[in-house]
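[1] Turn this into a structure:
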Amino acid sequence: MIVAIHQPNLFPWLGFFDKMASADAFILLDNVQFTRRGYQNRVQIKGPQGMQWLTVPVKSKGQYQQLTCQIEINGEHEWKEKHLKTIERLYRNTPAFEELFPAVQELYRPAHQKLIELTIPGIEWIKTKLEIRTPIYLASDFQAEGASSELLSELVRAVGGTCYLSGPSGKEYLEGEVFAQRGIAVRYQYFQEEPYPQRFGPFVGGASALDYLFNDPLLFHWKNGRANLQNLTLEKRMCKP
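    This is a model prediction of the structure:
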């Protein structure tokens, strides 16, 4: 059983969902320290001048030790209106705008107090649009303890996993022996983003999955570009401790 784990980011890029689709269970790491200037409260979308940020303002002054699940949104800013106006302006003429923009508006409609009240529903919505059936769990729902490899391996074990699917950067910090002690294999994701139709010039990778959804309503590249996942299908056979 393959398990992938990631922090709950704001409207993540396709690589995030590729990892989710390649796993049997996906855990949102909501009980670790919030990463300032990371992707938990911001993401890039493509505009006429290139990539630009959508950022949710958060109350972080003097609270850098807070966990992601505790981070509150700074409601003093008119950020929701700004986000929606930006999304509408950049994607108004895309193939899927009429279908998707009302749903995006609904994601912003509730009176969000905490950051995860926007990011997690956003992840669930994109997951549905990409037809991914992998179940999602919250790390905070388990009694896993420790840090880094210890915490990750305990979470994998908590959902009955036998293999941890890490992003490529995990090669720099994961301790394989910690997983091995728990009978868990470690494998690494390989994802190469396939170009899809975009506005404003040549394709630029790394944008929010929103960019993909608006530009490719038939999901042609996602469904038919699954050559990216062939190696991971093979990894599934290899993911044995």
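[2] contacts, neighbours, all on C-alpha from now
    OK.
[3] So which residues of this structure form helices?
    14-21, 79-91, 97-108, 116-129, 149-158, 176-180, 209-215, 220-224, 227-238 (DSSP state H).
[4] Using the centroid of the chain, identify the residue furthest from it.
    The outermost residue of the chain relative to its centre, with distances by CA atoms, centre = their mean, is Gln181 at 28.4 Å.
[5] separation between that residue and Gly170?
    According to CA to CA, to the nearest Å, Gln181 and Gly170 sit 18 Å apart.
[6] which ones are touching the closest residue to Ser166 other than its chain neighbours?
    In space, and not counting its chain neighbours, Ser166 is closest to Tyr188: 4.8 Å by CA to CA, 6 or more residues apart in numbering. Under the criterion of CA atoms under 8 Å, 6 or more residues apart in numbering, the contact list for Tyr188 reads Leu165, Ser166, Gly167, Pro168, Gly170, Lys171.
[7] Columns distance to Ala144 on top of those, output as a markdown table?
    Formatted as a markdown table, these follow (distance: CA to CA, whole Å):
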| residue | distance to Ala144 |
| --- | --- |
| Leu165 | 18 |
| Ser166 | 18 |
| Gly167 | 21 |
| Pro168 | 23 |
| Gly170 | 19 |
| Lys171 | 22 |
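[8] Looking at those residues, spot the one nearest Thr233.
    Nearest to Thr233 among the contacts of Tyr188 is Leu165, at 11.9 Å by CA to CA.
[9] you'd agree that closest one is up against Gln189?
    Yes - between Leu165 and Gln189 there is a contact under CA atoms under 8 Å: 6.4 Å.
[10] Can you pull the residues that touch both of these two?
    What both Leu165 and Gln189 touch, as defined by CA under 8 Å, 6+ apart, is the set Lys19.
[11] another one to check against the first:
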Amino acid sequence: RYEQPIDEVEISEPDWADQHWRSIEQAYRKAPHFATYGPKVRQLYEAVAKEKLLTQVNERFLRELSALLGLQVRITRDSDYAPQGKRSERLVDVCRLAHASRYVSGPSAKEYLEENLFTDIGTSVEWMSYGPYPTYPQLHGEFEHAVSVLDLLFMTGDQAPQYCLSRAADAPTP
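    The predicted structure is shown next:
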């Protein structure tokens, strides 16, 4: 369903949340801060288990994990703005309607994003850099960058926000 709008994607596996949670619990139950944050994350999985749409699950996780990490971010959906157009034009319209001064995108979008459309409305385009991440102790082997934020939370506890907001050179000392 390549052309299906992302906000219409339904979850097909009814027991997905329980399966996810069991995997997380098994992988992290020995983590230093699992006893503190595990129950909160489990409650989150229980809360979203009955959701039908993937976008509802994603939004709930973004909001709850941002709150757990103490990150103060405004989260909105493009439907809050009723944007017009397709692809880059739609993104530009969301930025215009939200009065955004900058748009941050993943590096793979460089191939298709029409930057000039953003600059035409006074919105700068910034490209997300995924690393180098500050390292922290992990349960198994050498530091692995490609993990969930849950790894960071279970391993560093209340220090996690400092890792989210820092560059490798500024990272807290483990």
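[12] Tell me how the two chains score on TM-score.
    Remark: TM-score between the superposed chains equals 0.83 [TM-score structural alignment, normalised by the length of structure 2]; 167 aligned residues with a CA RMSD of 2.4 Å.
[13] Looking at Leu165 and Gln189 of structure 1, which has the bigger crowd around it?
    Each of Leu165 of structure 1 and Gln189 has its neighbours counted (other CA atoms under 10 Å); Leu165 has more, 25 against 21.
[14] wait, what's in contact with the more buried one?
    Here Leu165 of structure 1 is in contact with Ile2, Val3, Ala4, Ile5, Lys19, Ala23, Val186, Arg187, Tyr188, Gln189 (CA under 8 Å, 6+ apart).
[15] thinking the second one is in contact with Gly161, fair?
    Looking back up the chat, that one is Val3 of structure 1. Yes - under the criterion of CA under 8 Å, Val3 of structure 1 makes contact with Gly161 at 5.8 Å.
[16] Name the residue in these two with the higher neighbour count.
    Using other CA under 10 Å, the more surrounded residue of Val3 of structure 1 and Gly161 is Val3, with 27 against 21.
[17] what stretch of structure 2 does stretch 65-72 of structure 1 fall on?
    Under TM-score structural alignment, the counterpart of stretch 65-72 of structure 1 in structure 2 spans residues 3-10.
[18] The counterpart of His99 of structure 2 in structure 1: how many residues sit nearby?
    With TM-score structural alignment as the criterion, His99 of structure 2 lines up with Gly160 in structure 1. Using other CA under 10 Å, Gly160 of structure 1 has 13 neighbouring residues.
[19] so how far is Glu177 of structure 1 from Gly160 of structure 1?
    As judged by CA to CA, Gly160 of structure 1 and Glu177 of structure 1 stand 18 Å apart.
[20] same deal with Ile5 of structure 1?
    If you go by CA to CA, the gap between Ile5 of structure 1 and Glu177 of structure 1 works out to 18 Å.
[21] Looking at those two now, which is surrounded by more residues?
    Higher neighbour count among Ile5 of structure 1 and Glu177: Ile5, with 25 against 13, using other CA under 10 Å.
[22] what's the closest non-adjacent residue to that one?
    The shortest distance from Ile5 of structure 1 to any non-neighbouring residue, by CA to CA, 6+ apart, is to Ile27 (4.7 Å).
[23] so stretch 90-97 of structure 1 aligns onto which residues of structure 2?
    Using TM-score structural alignment, stretch 90-97 of structure 1 lines up with residues 27-34 of structure 2.
[24] which outside residues touch that stretch?
    Against stretch 27-34 of structure 2 from outside (CA under 8 Å, 6+ apart): Ala35, Leu139, Asp151, Leu153, Phe154, Met155, Thr156, Gly157.
[25] Taking the residues you listed, tell me the two that lie furthest apart.
    Ala35 and Leu139 (14.9 Å).
[26] Number of residues surrounding Val92 of structure 2?
    Val92 of structure 2: 26 neighbours (other CA under 10 Å).
[27] Give me the spatial nearest neighbour of it, chain neighbours excluded.
    Take Val92 of structure 2 and drop its neighbours on the chain: the residue closest to it by CA to CA, 6+ apart is Phe118, 5.7 Å away.
[28] Aligned against structure 1, show me the partner of that neighbour.
    Phe118 of structure 2 maps onto Phe179 in structure 1, by TM-score structural alignment.
[29] Then Leu150 of structure 2?
    In structure 1, Leu150 of structure 2 lands on Leu210 (TM-score structural alignment).
[30] what's the distance between the corresponding residue of structure 1 for Asn58 of structure 2 and Gln113 of structure 1?
    Using TM-score structural alignment as the criterion, Asn58 of structure 2 maps onto Thr119 of structure 1. Distance from Thr119 of structure 1 to Gln113 of structure 1, counting by CA to CA: 12 Å.
[31] Equivalent analysis for Leu234 of structure 1, please.
    Where Gln113 of structure 1 is concerned, Leu234 of structure 1 sits at a distance of 42 Å (CA to CA).
[32] do the same with Lys82 of structure 1
    The value you get for Lys82 of structure 1 to Gln113 of structure 1, if CA to CA is used, is 18 Å.
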